[in-house]
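[1] Can you look at this prediction? I've put the sequence above it.
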Amino acid sequence: MQAIDQKVAQISRDSNKTTLQTRLEEIRKLRSQRNSLTTISRLPPELLSRILAHCAFRSDTEISSLIRCTHVCSRWRTLALDTPSLWSEPEFEKSNMALEMLRRARNTPLHIKAALHRPLIAVREPLLEAIQNVSRIASLHIAASHNQLVGEIIPLLGKPAPKLQALYLETYGGTVVLPEQFLQDEAPRLRSLELFNVHIPWNSRLLSDLTTLSIAGNLDDTMLPSASHFMNVLRNMPALEVLALEESVPNISTAARESLPTLTLPNLRRLTLRSNILSCTTLVDKLIFPSTTFVYLVLRSTARSPEDAQAEFRLVKPSLQKVLAIPIIAVDYSHGCLTAWTRVPSTKPSERELGLRLEFAFLVKAQNVTSFDVAGNLVRAIPFPDLQTLRVSCNHEDVRTFEDCFGSCSKLKTVQFYGNCVYDLVPVLGKKMPNSKSTLFPALSTLEISEAGFDVGLDCPSDLRRKRLVGPLVKAIAFRIKCGMPSTKLMILACDRLFATDFEKIKAVAEVVLKDTPLKKEPKRSKRRRKRFDSDEEFDY
């Protein structure tokens, strides 16, 4: 390589040898010869092509990164142009680039993704050109308005799609009904089907051998299948892994609930249901799935009185006992929502950490029933023998449920309070357990308080202005120490209005960790002398 560099320098100094163009061409050839000796140039074309493909298909990589790779050298550019799979995901935000990528993709399967939030004309030519040859499409992801989907997109999807593996259609401005001959009912490789405000006929052959089925949107009751028909549809998906039905769960009557057969889905990883309580609980009861399945239920309640809430609770309880067959380690009990994990979650738990998420939505405004009438009863019915972490974030003084359901948990070591619930729930920590010398929460060793105010202020809501946190907190911890309970580590996270004097009081009874919580000085209170009024002043001599 040193000899090549010396020859390049000699040609550059020799101005009388040939013309400038000839000298530059010789220099280019010599530099190419030198570059061919580098380590990366010795990589086989197949391996380098795989490396470029890895860069191209990363979710956080823009298409411009792939373009820059082609500018490194002529070899990389030639190799990229000879690898059609690198161009199989056209960038429809730029129509000229999309057309060029479609040309370079040649006959490789295409991955089409377009969100038509602007007029279709802007990307009309490349998108319609890609969809016309539906036999080449491996995945199709389109979000468009009702008119765009019905008028432009769906008419082009009337041919078989032998390579299609994933289909996502989303619309807004009304529900779109797919025709009977959509894709001519032929997509043998289709494994993932996700529809939002789009209705597919329930007798379609596309609803078979799926691993992911997600249907969301306010579908009309006439578009929903019967309970037995729906179970037959699921029976054609033995490998189903994800089932999500939001406002598209079949309406199930009490009579149909008893006669509905069970169905086993051995590979189910995630079950999401959003509908009325009867329909959701019936599906949970009739579906047999692994204990590790993440279940997310949004139960729509129609209760108008506590009696109605109790009747609905009797439907939900058996389903929960089935779902919670595995030990629950952590629970988040907030306003109308119960979330349970199979292990202690991080700040933002991933799907694999979740075991159950249960929410309640009320269709009618009832004066005598709240979400706690249902959710509180559910929490009371669930045993938590292995519970280690409890997070409470409701802005409602649900003291009784907190005390009765979790106070006797023998393994509960961490309690996390978020928000205004701390004012009502902290005193419970200093209560004695009935017929025992120990206090409630006997194993408590860590208490976390987040996003709460330790003192009142004029900017506080009117119902909180009389509530102080320091006194009840110190009193509860001191009482636990007196009863021989384990020492408490107190973590104060992102709180405000904590004065230095109050902080010293807390430090006297617990180990304290502060984070994002500045200490404030006690405000000086001006002492005004009050002049006593002497009623006999005018008679004094």
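    On my side now, so go ahead. Numbers count the residues shown, from 1 in each chain.

[2] contacts, neighbours, all on C-alpha from now
    Will do.

[3] So which elements touch the helix or strand encompassing Val316?
    Following DSSP states H and E, the helix or strand that holds Val316 is helix 306-323. Judged by 3 or more Cα pairs under 8 Å, 6 or more residues apart in numbering; DSSP states H and E, helix 306-323 is in contact with helix 277-286, helix 371-381.

[4] Identify the residues contacting Leu287.
    Listed by Cα atoms under 8 Å, 6 or more residues apart in numbering, the contact partners of Leu287 are Thr262, Leu263, Thr264, Leu265.

[5] Please report how far it lies from Asn267.
    12 Å (Cα to Cα, to the nearest Å).

[6] Selecting buried members of the contacts of Leu287 in ChimeraX, what would you type?
    Only the buried entries of those go into this ChimeraX selection, using 16 or more other Cα atoms under 10 Å:
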select :263,265
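
[7] Name the SS class of Leu140, please.
    With DSSP: H, G, I helix; E, B strand; the rest coil as the basis, Leu140 sits in strand.

[8] Verify the stated contact: it with Ile112.
    Yes. With contact defined as Cα atoms under 8 Å, Leu140 counts as touching Ile112 (4.9 Å).

[9] Can you tell me, leaving aside adjacent residues, what's nearest to Ala256?
    Excluding its sequence neighbours, the residue lying closest to Ala256 (Cα to Cα, 6 or more residues apart in numbering) is Ala227, at 7.3 Å.

[10] Leaving out the residues flanking it, which one is nearest to Leu66?
    Nearest to Leu66 is Ala56, by Cα to Cα, 6+ apart, at 5.7 Å.

[11] okay, now the one to match up with it:
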Amino acid sequence: MPSILRRSRRRELTLTPSFTSAIQDKVLPLQRFPELISCSSFLVDPTTFRSPSPSRLIAKSSDFSRPSLTFSLYRSPISNLQHHPVHTLPPELLIRIFELGSFEDALFLITVSHVCHPWRMLAVHTHTLWRRLSFGSHGLRLWKERIARAHGCSLDVTIAPSRHHFPDMGALALQLHLLAPHISRVRSFELRFLNYSPFLWNTALGPVCHQEQWDNNIDTCAVAPSVHALQLEELTLCYPENDDTKEFALFAGVAPRLQKVTLDGIRLTWLPELYRQLTYLDYTHHGFTAGRTAVNEVLGMVRVSRALRELRICFRRRALDGEVLYLPHDDVLPGQTHLPQLERLVLAVDKLDIEIPPELTSLLSRLFLPNLRELHLVDLRFQPAHRRWRKSAPFPGLRAALSLFQVAIPSTIRVWTMAGRWADHSSIHIPAKHFRELGSLKVDGVEIDPKSLRLA
């Protein structure tokens, strides 16, 4: 006996009007609601489109004069949601606000992406907002999420713990190993450490240094392509308390776009393939070498980077227990080193120096700078904005140094600044009278007219 729950016959499939209307609402909303066609700039996402209410369809034309991308393209799936007037802002303005907020707070983008659906969709789909990776507030999980949301965009990596926080070596190692496969996407790479920790450079730079892979098929070693920094433009490595004397060869010698480098307390293998295209170099000597050896080391660097337009040099001394192994550069010959494109030169002295480092004067005498336009003599102890700052006595050998500068610096220089222990009002007439094209002279931040000094 057949069951009473079984159908006696199968029902034919028919396309009902209600089902047809639902398909049209999802696939062809502009044909079903022709009122929306007049708004040519009004974009609709078919996957989230809802049937608008009659009051919205009869809206004034002024309501659609400047539609917002966040309101039209990324509509909320809630049909009766009341949209705030802030959603009428141009998406470019919102993106700029999100970008500025992310620089102030590392978790700002996470906060705004949980405000509402339009803001979340705008933040998630703007890949350039997620390119910044910070060590202080981002854990390993957030680093993975940011790298994924950045998609193919370049990355800006900043690892700079504050003075009150010692770097977590374990977390630092995990994050750098996570970053190593994506090093080809890094646009700027900054490492700043203020507190001492042993083997810190090994932990931080190990994943991005020269790596080799052994090929068993041909019995040869090949450089791992994952450490090539193909998009790197700016590099900053600062660790004044470093006591590691070894040299580091970064990115397997491949960084074709690298133009700006800032170094403090580290020794690098100055490869021509890596640093030949530099236009900016801020170099604070690591202090492991001194005297003629330190000068030859810096000369070997600037001989490689002949395209420099701005050069900042500071020599620092440190007490060492033993001798530091240094292999001199073969191309450092006696005579002058030409930097034909250098326009700005900054000579800085450390806070603890009691006299002008002889390495500075020796280095300057070995440089030929035909197109130099600016010379800045900087004292790192000088803090004019600090209320308790007091004027220090000038360096004992300041006059002798200024006389040397007259010979080494071309007469076409136009800007000259002196600050802190470089400044001596009894000696400021020396550059003013010697350099006839000098148009700007600043002493401790105060502008002085060179013409009046020449007439005096």
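    Structure received. Being a predicted model, the structure only gives us computed values, none of them experimental.

[12] just to revisit the earlier point, C-terminal to the helix holding Val316 of structure 1, what's the next element?
    strand 330-334.

[13] Nearest residue to Leu260 of structure 1 in space, please, no chain neighbours.
    Leaving aside its chain neighbours, Leu260 of structure 1 sits nearest to Ser228 (6.5 Å; criterion: Cα to Cα, 6+ apart).

[14] what about Leu206 of structure 1, distance to Gln165 of structure 1?
    For Leu206 of structure 1 relative to Gln165 of structure 1 (Cα to Cα), the value is 11 Å.

[15] And for Ile200 of structure 1?
    Distance from Ile200 of structure 1 to Gln165 of structure 1, by Cα to Cα: 17 Å.

[16] can you check Leu99 of structure 1 too?
    For Leu99 of structure 1, the distance to Gln165 of structure 1 - Cα to Cα - is 23 Å.

[17] cool, Thr401 of structure 1 as well?
    From Thr401 of structure 1 over to Gln165 of structure 1 the distance is 48 Å, taken as Cα to Cα.

[18] residues near the counterpart of Val242 of structure 1 in structure 2, how many?
    Under the alignment by TM-score structural alignment, Val242 of structure 1 pairs with Glu310 in structure 2. A total of 19 residues lie near Glu310 of structure 2 under the criterion other Cα atoms under 10 Å.

[19] if we can go back for a sec, mind checking what the residue nearest to Leu66 of structure 1 lines up with in structure 2?
    Checking TM-score structural alignment: Ala56 of structure 1 goes with Glu99.

[20] Now Gly152 of structure 2: which helix or strand?
    Applying DSSP H and E, one finds Gly152 of structure 2 in no helix or strand.

[21] Quick one: map it onto structure 1.
    Match for Gly152 of structure 2 (TM-score structural alignment): Asn107.

[22] pretty sure that match is touching Val134, no?
    No. Using Cα under 8 Å, Asn107 of structure 1 makes no contact with Val134, being 11.8 Å away.

[23] in the stretch 51-200 of structure 1, which spans are strands?
    110-115, 137-145, 166-172, 176-177, 192-196, 198-199 (DSSP state E, counting those that start in this stretch).

[24] which other residues reach the second one?
    Contact with strand 137-145 of structure 1 is made by 109-117, 131, 161, 163-173, as judged by Cα under 8 Å, 6+ apart.

[25] Pull the number of nearby residues for Ala161 of structure 1.
    22.

[26] do the same with the one 4 residues further on
    Here the count is done by other Cα under 10 Å, and Gln165 of structure 1 has 19 residues near it.

[27] what sits against the aligned partner of it in structure 2?
    Aligned by TM-score structural alignment, Gln165 of structure 1 pairs with Glu233 of structure 2. Shown in contact with Glu233 of structure 2 (Cα under 8 Å, 6+ apart): Arg187, Ser188, Arg257, Leu258, Gln259, Lys260.

[28] And for Arg267 of structure 2?
    Thr245, Lys246, Glu247, Phe248, His286.

[29] From His286 of structure 2, how far out is the first one?
    Distance of Thr245 of structure 2 to His286 of structure 2, given as Cα to Cα: 9 Å.

[30] do the same with the second one
    As defined by Cα to Cα, Lys246 of structure 2 lies at a distance of 11 Å from His286 of structure 2.

[31] of the two, who's got more company?
    Neighbours were counted for Lys246 of structure 2 and for His286 using other Cα under 10 Å; His286 has more, 26 against 15.

[32] Assign a three-state SS to the more buried one, would you?
    Assignment for His286 of structure 2 (three-state DSSP): coil.

[33] And for Gln24 of structure 2?
    Relying on three-state DSSP, one would call Gln24 of structure 2 helix.

[34] which residues in the stretch 301-450 of structure 1 form strands?
    Counting by DSSP E, counting those that start in this stretch, the strands of the stretch 301-450 of structure 1 are 330-334, 337-341, 354-362, 389-392, 414-418, 446-450.

[35] what's the offset of the following helix or strand past the last one from the middle of its chain?
    Toward the C-terminus, strand 446-450 of structure 1 is succeeded by helix 470-482 as the next helix or strand (DSSP H and E). Centroid separation for helix 470-482 of structure 1 versus its chain: 38 Å, with Cα atoms, centre = their mean, to the nearest Å.

[36] which residues of structure 2 does helix 470-482 of structure 1 align to?
    Helix 470-482 of structure 1 maps onto no residues of structure 2, going by TM-score structural alignment.
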